[in-house]
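**Student:** Model the structure of this input:
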Amino acid sequence: MNTPLFQFTAVAFAIASLCTFNRAEAQTESTNKNKTQEEQARKEGEEISEAEKKINADSPRRAALQKKSAVQKLNAEQNAQSVQKVTVNGNKQSDTDLRRNSIAGKIVVGREELDRDGDFTVGEILKRLPGVTTGGRPGRGGDVRMRGMGGGYTQILLNGERPPRGFSMESLSPDQVERIEVMRGPVAEFSTQAIAGTINIILREEYHPKDIDLKLALGVEQGKIAPNLSITYPGQIGDLNYALSGSIFRNKQYDEGSSERIEQTNLGLVQLIQDQLDRTNRQSTGLHLTPRLSYRFENGDNLTIQPFLMTSRSHSYTQSNITQTPEIPDPVTHLLPVAFANSNSNADSTFVRLNTSFQHRFEDTSKLTLKIGGGSGRSNSDSLRSQFARSGEQLNLISDVNETRDRSFSQGGKYMTPIGDKQNLAAGWDFEQSQRQQRRISLDNGKPQFTDSGDNLEASTRRFASFVQDEIDINERWSGYLGLRWEGIRIHSSKSDYVVDNSSSVFSPIAHAVFRIPEFGKDQIRMSLTSSYRAPSLNDVIAVPAISPINGPTRPDRSGNPDLRPELSRGFDIAYEHYLKSAGIMSANVFIKSIDDLIRRRTSYVAAGDGMRWVNSPTNIGHALAKGIELEAKFQLQEFFPAGPAIDVRSNYSRFWSSVNDVQGPNNRLDQQPSQTANLGMDYRVAQLPLSLGGNINWTPAYVNQTSDTQTSSSGVKRQLDAYVLWKISPSMKLRLSANNLQANDYLSGSTLAINGVNYLQNNRAKTFTIFNLRVELKI
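**Tutor:** The predicted structure follows:
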């Protein structure tokens, strides 16, 4: 056993034992004193259990009415019999109840599931959900994709709002999250920039004043130690409730990857073979703070303030060895082939945001919510790459410095009023304005790598939206939702020699319906008819390039296109949900989406700086169609086999099809969309022991995408096996050992380009590693 791991475990056990002992002494007297009262409350609770079971039977409003009626009836009976008065407090809905009661279908991931596998990042949790995949190699994060659709098709929200630029799932600890809502269809209240769906991350909310959560974690990867500490300190001062949450971490990582580049004519003549091996050591540190304050006024109004701070710093060093056959000078630069290269990179970023929400309830139970927020961010990065010939002669000194400043302001509101007992009407608006200042200097031996190197770029994005939505319980079986949202976006950017304006607006009508099947318990059918869109991102519109150190047709620079139009989509979903007695579910969902003005990236050979370079830029190309089926089953094994072991089963499987009309087949699918993905997980509770263990296997098969008539991209099979063991030492202490990516298979990817009678082929192989994590969870 590693010495740091053993020391960490010993210290954690000592702290936990002391806390548990002190708490036990303080609680012994009160426990004996309240034993009789608890027994009496238990008996009284049995009398009202049937009433509380009806709380979440239907929609949230109907559940509240049923509970009120049941409680009033029970109190009347008890008063008539001169029985001691019983006060019933509403129980918080479970994740399954929230899912079942929502008219617009969504999956809710609560605290129990967030903690279960001991993950370091939110992205690791999301990859296990139905229809969700992540790009890149295991353990290193990547963009999150619903229904296999990334690149802006999946909308990420933070507390219902767009996160600051630079935000990443991999930078957010699960300890800072209260729950995650995965919505397959858009709703008018949120932006409809969600062709694939929306993932809404809700940060930590109110705590019970007595719970102080302390989590100490130690990760180990390739012998490198990664400590992590998170704490949540709740409290109450009069009518002010607060929860101070934060985490601090340090990571050390080693990466190794190789690539092979081949240039071959249509006649089979090999012109070039180039092999490259990269070894990278990386270190990063970070701090996250997410406090929350909530004040309730005497009239019932509520004011909530939630600051958000995320800061990180990283350094990496990369050594590259390159072998090329034949070793001839570059025909454009006349330089010898690069044989060795050393790179040093540094990056630091800080994002700060403050969100404020005020809620006022009127006497007629109407509700007005006003929200305002502002944020600021900065990110700086610099890299220096030295490239050498095989003789040791220095060929290039490439430097890249990037300074970015972001500011944002948002304001919105929603007014909701009930119409009778079964209908809620709401209307509102959202406004957001963000500004960016960026300065990038890219030099190759002191000469600019692109024309505008060193110029200041100023860009601004302004969004305004208004919406109206109506939720109604038509009868005991039918519930419906109608929504309409208008959203306009204007992007303005300027540099010394040009000005770009890109404006668009979209109307999005939305309809959802739920049918509860008679005589089938809690079974129900969902249907959705939606409109959504994907607006070009700021980086897709502005033309500042991202420079590739070794430029080529398979390693091009990336640039923008100021003339991009938004993609427009219309979709239909239908789902069948069968809810089990033990909070389980079996569901099947079918969807189809039509997309117009699809955005794709194309590679071309253009003039840049003092020569010609390969540049990859986006353009609108035409129409696409996507469809698929998503299956899910979550259940306790004992519900079907009462004598069986206490095993919880989690499984899902998704199959996707797509086609792009303006791209020749085969494999003319949406960019980076796999054909299928699946998960299988199990959790086992050991009988008569405070011990549980489980695991999950995630699988995405290899796939090839035809991105244009001359380009393809490919990705190898991904299998990721995770496992954990949880020991509940006491009610206030848990010890969790987890392992992610136990198989640690190499990650494969590739691309091809055929142009001017030459075929360019690149194959990439990256190593992956197993990550062990030991975590102690304390409640003080």
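**Student:** hey, let's count contacts and neighbours off CA atoms from now on
**Tutor:** Will do.
**Student:** what residues are up against I441?
**Tutor:** Under the criterion of CA atoms under 8 Å, 6 or more residues apart in numbering, the neighbours of I441 are S399, D400, V401, N402, P448, S453, G454, D455.
**Student:** An error on my part: the question was meant for T707.
**Tutor:** Counting by CA under 8 Å, 6+ apart, the residues that T707 touches are R600, R601, V663, N668, R669, L670, D671, S713.
**Student:** And for T770?
**Tutor:** E221, Q222, A739, N740, N741, L742, Q743, A744.
**Student:** now the other sequence, so there's something to compare against:
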Amino acid sequence: MILPGFHATAEEAGPDAAGVFALDTILVNGTSAAHCLPRGAARAEADTRPECLGRGVGRADLPGATLDASQFDRLPTGARANALIKRLPTITTGGGPGEDKDARIMGLDKEYTRTLVDGYQLPDGGEKREFNLDRFPVAMIDQVEVVRTKTADMETDGIAGKVILHSKDIPETLTRTLSVRGGQTSDGIGNFGISGHIGGMFTADFGAQAVINIARDGASKTKVKTSPSGAVERTLEEKPQPAREFLGDVMWRSEIGTFRFKPVYLDQTEEKTKDLQKLTADGAFNGSETGAEDKTKQTRGATLSWGEQIGGFDIEARAGYMRGDEDKTAATTTTTAAGAGTGKLETEDKADVNRTLEVDAKTPIHLGAVAGELKFGLALRDKSRDKTKVSNGAVATGKESYALDESYRAAYVMGKFDLGGTVTLKPGLRFEAVTLEGTSIGSGLRAEGKARDLLPSLAASWQINDRWTLSGGLGRSVNRPKFDLLAPFETTSGSTLTVGNPDLDPQPANTYDLDLTFKGDHAELVFGLWHRNIKGVIEEGTATGEIRDGKTVVSAQNVGDGTTSGVSLTQRISLAHLESPVLRGFTLGANENWASSKLHVAVTGATRKFKEQPNFWGDVFVEWTDPSERLILMAAYNYTGKLPAVGDSGTDWRESEDTLDLKVSYDFDNGTELYLLGENVLEGARVTHAANGDVTRETGPSLVTLGVTRRF
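**Tutor:** Model prediction:
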């Protein structure tokens, strides 16, 4: 994927350091470029940048991709993080048309990708440990990274990789920004947003900032399911999403070290209405279902970081408290073909609390003539989740109502060695231990589980010459189970007793990644490879061999095995060196991704692809800038090929999809930018074919937005 205007700077480089690479108006997929002052670096007299503290571990030179904040307003994307992440190589997004909420690295299901904000896992309501990216506004983001290879100082959970959102950094000087947008979907639903930012480094030792965002997003969705007999179910959903968000950031330097405090508040409500009409093959009324659902998601908390140089060690400690609440109320009325009606009222409440403490220390070391750095640390996290579902006054049983307490402990050691000034090696070893206590709220059943993992890793990069770089990594990673599979529930259906399994093991995987990057004066090319060998894939409905009260006991078990491999190609070309004033304004680019996988399903004995993974997907991007560099025209086209296996059973399949986004922006001399954005211009459809012959077609509207940003 081409991303205009991006620049990459070595992790330790300052604003004027040598080694900064510029490709006219574009450079993407370079190394992570933190714009803060690296820990331990000497501060020049005119350098007022904030210290790099409280950001968590970044990508650096690992295989993956990075998108910098300086590019956000040069992309035809919306106001939420999901609109940014889908522009990066190897990424697909989940959800129906206009609902691409979650990121999927390597095209794998969302359960294999983890999303972090400044190194922390923000609580969210999903069972698959995912974080919905539409909950985080672009106004709060400084940088987006996709990391495929992990080093020992990163938590290993997430076999495919990690999406890292770095929150907006404190500006060097006092900065104020106000953005206002308004628009309407093609089906008439209004969207708007207003965000404001103020902050800066007031001295070299003190800085602060605040970001406030108030918005109303959302649209409608039409779903039509047709059975082989010709019967039709037609559903119309409208889902406005008002939101309020706040990010604070205070940094101060004292005699006992540097401190950084970041409070955050995210509040999003989904106000969904649903109208389902059923028709027979000859068009006669065959029943209906109408309903209204209000879902409110709140995340609130804060992180406090401290860093100091003590006796030759650079120490950083980070503590965080985050609470997430998801409350849902759904009222549904069902009417039969004969006109009889029944009602159902459901409420679902989820509460998640994450308490985190991490301590890292690093110190220079020398092994003979080899200079390096030794880094080691500890990580502690306690997570609790309580979920209660009530249907018509009765508490739901099974995995719908449970309480979990998950205790995570980790320790690691990692080296970083520079060989000859061109090769960097990062060997490491990480130990992770998880203890789980689970309770079924409906029945009161209690159970415990434990997991212990020793996880080696090795990352390396080779600066072959000024234009070619080779980076890669291999190691051991895990994927922790879905929350609802860990609840100690029991449900009976016929001759089968289904039970939860709090003692499920994480799915382990051997991971291999490689990126070869060429950076020329007017072009950049990236060739990427990945492979995952996964053991102990979790499968639900697996017979345990136990008979209880005459019933066959089944549960989720670590019984499957699979592999997935892929290739990613990225190309970017700038025509700024041409003589023609029209052609030299163009920047062109694309990324193409191919994936293959095999999953042996122990329950059925079948072999299929991992669900939700396409064989091919990619992006094409075109940008044109007029000679004055004020007017910019942008277009981005995304294509996702056929998905041969979707749904939990993996027996359904989905047709290929495409989307087109367009943007026009004009930058005035007075710090004002005006833009017109069109999203989902093609109003593409998602068509799913079920194993029973049903065909479901989902369509979403386009959205046109007019916005203005004022910097002063």
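**Student:** TM-score for the pair, please.
**Tutor:** TM-score of the superposed chains, computed with TM-score structural alignment, normalised by the length of the second structure, equals 0.84; 654 aligned residues with a CA RMSD of 3.7 Å.
**Student:** Now go through the contacts of T707 of the first structure and say which are in strands.
**Tutor:** When the contacts of T707 of the first structure are checked against strands (DSSP state E), the matches are R600, R601, S713.
**Student:** Surely the first one touches N616?
**Tutor:** No. The pair R600 of the first structure and N616 fails to qualify as a contact (CA atoms under 8 Å) at a distance of 10.0 Å.
**Student:** of those two, who's got more company?
**Tutor:** Relative neighbour count places N616 above the other of R600 of the first structure and N616, with 22 against 16, counting by other CA atoms under 10 Å.
**Student:** Nearest spatial neighbour of the more buried one, chain-adjacent residues omitted?
**Tutor:** Nearest-residue entry for N616 of the first structure: T603, 4.2 Å, with adjacent residues in sequence omitted and distances by CA to CA, 6 or more residues apart in numbering.
**Student:** Give me the longest helix you can find in the first structure.
**Tutor:** Across the first structure, the longest stretch assigned as helix under DSSP state H is helix 3-53.
**Student:** and the following helix or strand past that one, which residues are buried?
**Tutor:** Proceeding C-terminally, helix 3-53 of the first structure gives way to helix 60-80 as the next helix or strand, assigned by DSSP states H and E. Judged by neighbour count (16 or more other CA atoms under 10 Å), helix 60-80 of the first structure contains these buried residues: P60, R61, R62, A63, A64, Q66, K67, K68, A70, V71, L74, N75.
**Student:** Nearest to S316 of the first structure among those residues?
**Tutor:** Taking CA to CA as the measure, S316 of the first structure sits nearest to P60 out of the buried residues of helix 60-80 of the first structure, at 50.7 Å.
**Student:** Go ahead and confirm the closest one touches N101.
**Tutor:** Yes. With the criterion set as CA under 8 Å, P60 of the first structure and N101 qualify as a contacting pair; they are 6.2 Å apart.
**Student:** all strands for the stretch 251-400 of the first structure, in order.
**Tutor:** Counting by DSSP state E, counting those that start in this stretch, the segments of the stretch 251-400 of the first structure that form strands are 270-289, 292-296, 302-325, 340-361, 367-388, 394-418.
**Student:** For those strands, give me JSON lines that also has distance to P164 of the first structure and mean neighbour count.
**Tutor:** Output for the strands of the stretch 251-400 of the first structure, formatted as JSON lines (distance: least, CA to CA, whole Å; neighbours: other CA atoms under 10 Å):
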{"stretch": "strand 270-289", "distance to P164 of the first structure": "14", "mean neighbour count": "17"}
{"stretch": "strand 292-296", "distance to P164 of the first structure": "18", "mean neighbour count": "19"}
{"stretch": "strand 302-325", "distance to P164 of the first structure": "10", "mean neighbour count": "18"}
{"stretch": "strand 340-361", "distance to P164 of the first structure": "7", "mean neighbour count": "18"}
{"stretch": "strand 367-388", "distance to P164 of the first structure": "8", "mean neighbour count": "19"}
{"stretch": "strand 394-418", "distance to P164 of the first structure": "8", "mean neighbour count": "19"}
